[in-house]
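Student: this is a predicted model, with the sequence first.
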Amino acid sequence: MFAEHKSPGARPAGSLMPSPDLCTEEEVVRLVHTFYSKVRKDPVLAPIFESHIDDWDRHLARIVDFWSSALRGTARYKGAPMPKHAALPGLTPALFHRWLALFRETTQALENAALQQRADDLAHRIAGSFWYGYQARHGELPDGDRAH
């Protein structure tokens, strides 16, 4: 598995400290809604998301809170995303890379270069953390064998 794919989170990152001066709340909303619009149309990712999200309006509001907290420091997000993501069956590095590619495609269209860089760096960190959390939960070893 790892011979064919780099770790989904393998990317150096700059300062990831949130700042209200980085962007507006409207930019966060636009980023999240544009990205998830692409996810919902993606032939690979859409079936996964659609099978686990019942209320998209509620989900998007929660994700806006997450990214607002991460980027702007609003502290509105109070959840624990790792357990829910780690519980999903059948995730692969290719799915994480696809998620990151769509995210980068979305951020590249942003006019705010600082937001683009910070969001990309955070997305890579998040993907890496989720992938390692997923592996720990599912007992995956680097050669693809399962722990006993």
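Tutor: Cool, the structure landed.

Student: C-alpha only now, for contacts and for neighbours.
Tutor: Fine.

Student: the longest helix that the chain contains - contacts with which helices or strands?
Tutor: Ranked by number of residues, the top helix in the chain under DSSP state H is helix 113-138. The elements that helix 113-138 packs onto, with contact taken as 3 or more C-alpha pairs under 8 Å, 6 or more residues apart in numbering; DSSP states H and E, are helix 56-72, helix 81-86, helix 93-108.

Student: now the first one: buried residues?
Tutor: By neighbour count, and taking 16 or more other C-alpha atoms under 10 Å as the criterion, the buried residues in helix 56-72 are 62-72.

Student: same thing with stretch 132-141?
Tutor: Those buried within stretch 132-141 under the rule 16+ other C-alpha under 10 Å are 132-135, 138, 140.

Student: tell me the one of those nearest residue 36?
Tutor: Distance to residue 36, by C-alpha to C-alpha, is smallest for residue 134 among the buried residues of stretch 132-141, at 21.5 Å.

Student: can you pull the contacts of the closest residue to the closest one other than its chain neighbours?
Tutor: Excluding the flanking residues, the one nearest residue 134 by C-alpha to C-alpha, 6 or more residues apart in numbering is residue 86, at 4.3 Å. Residues in contact with residue 86 (C-alpha atoms under 8 Å, 6 or more residues apart in numbering) are 130-131, 133-135, 137.

Student: second structure follows, compare the two:
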Amino acid sequence: MPEPRIEITEAEIARVVARFYARIRAHPGLGPVFAKHVEDWPAHEALVTDFWASAILGRPGYRGSPLKAHQEARDVRPGMFSPWLALFDMTLREELPPETAQAWSTLAHRIGRTLRAGVTERETFEGGVPKLR
């Protein structure tokens, strides 16, 4: 198993994920969008915990494509990633030591840029021309 990118336990990852999604559900802009796509919150949180355990700890087992999921969710817009990341950063700062929170935030922002780019690409034609329908 590779060395973890960040010194953190899987239990801490699960705690951050649960607290973060409690905030998402309460957010007036993001909550309704997530509610359309997440039928089983405990299963979704377990999947996201597996994703982060894979990304941070190198733990095998995550099966999924966050980029594909976000691109296929037609109501996920590029502008949603800034408030999403702000809520995630707030949760990290409250739940983890500063250096751990900052390291995870850096990774989350890198992944967020990739997801935002994928959603933006879905919304434009070649050459950056916006799709208006």
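Tutor: Right, received. Where do you want to start? Worth saying up front: this structure is predicted, and the values here are computed from it rather than measured.

Student: what range does the longest helix of structure 1 cover in structure 2?
Tutor: Using TM-score structural alignment, the residues of structure 2 aligned to helix 113-138 of structure 1 are 98-123.

Student: please apply the same query to stretch 50-69 of structure 1.
Tutor: On the basis of TM-score structural alignment, stretch 50-69 of structure 1 is assigned to residues 35-54 in structure 2.

Student: how about JSON lines for the helices and strands packed on helix 113-138 of structure 1, with distance to residue 124 of structure 1 added?
Tutor: Listed next are these as JSON lines, based on distance: least, C-alpha to C-alpha, whole Å:
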{"stretch": "helix 56-72", "distance to residue 124 of structure 1": "13"}
{"stretch": "helix 81-86", "distance to residue 124 of structure 1": "15"}
{"stretch": "helix 93-108", "distance to residue 124 of structure 1": "7"}
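
Student: out of these, which gets nearest to residue 17 of structure 1?
Tutor: Closest to residue 17 of structure 1 of those, according to C-alpha to C-alpha: helix 56-72, at 7.5 Å.

Student: name the helices or strands packed onto the closest one?
Tutor: Using 3+ C-alpha pairs under 8 Å, 6+ apart, the elements in contact with helix 56-72 of structure 1 are helix 25-41, helix 113-138.

Student: so the shortest one versus helix 93-108, what angle?
Tutor: Okay, so that is helix 25-41 of structure 1. Orientation of helix 25-41 of structure 1 against helix 93-108 (axes from the mean of the first three to the mean of the last three C-alpha atoms, to 10 degrees) gives an angle of 140 degrees.

Student: any chance you could list what contacts stretch 37-50 of structure 1?
Tutor: Contacts with stretch 37-50 of structure 1, where a contact means C-alpha under 8 Å, 6+ apart, come from 95, 98-99, 102.

Student: equivalent analysis for stretch 66-82 of structure 1, please.
Tutor: Residues from elsewhere that reach stretch 66-82 of structure 1 (C-alpha under 8 Å, 6+ apart): 16-23, 25, 28, 32, 62, 65, 115, 118-119, 130, 133.

Student: now the buried members of these.
Tutor: Buried among the contacts of stretch 66-82 of structure 1 by 16+ other C-alpha under 10 Å: 18, 22-23, 25, 28, 32, 62, 65, 115, 118-119, 130, 133.

Student: circling back: so which of the contacts of stretch 37-50 of structure 1 wins on neighbours?
Tutor: residue 99 (23 neighbours; other C-alpha atoms under 10 Å).

Student: tell me the residue in structure 2 aligned with that one.
Tutor: Counting by TM-score structural alignment, residue 99 of structure 1 lines up with residue 84 in structure 2.

Student: residues contacting residue 44 of structure 2?
Tutor: Contact partners of residue 44 of structure 2, counting by C-alpha under 8 Å, 6+ apart, are residue 38.

Student: and the gap between it and residue 106 of structure 2?
Tutor: 23 Å (C-alpha to C-alpha, to the nearest Å).

Student: picking that back up, and the match of residue 99 of structure 1, how far from residue 77 of structure 2?
Tutor: 11 Å.
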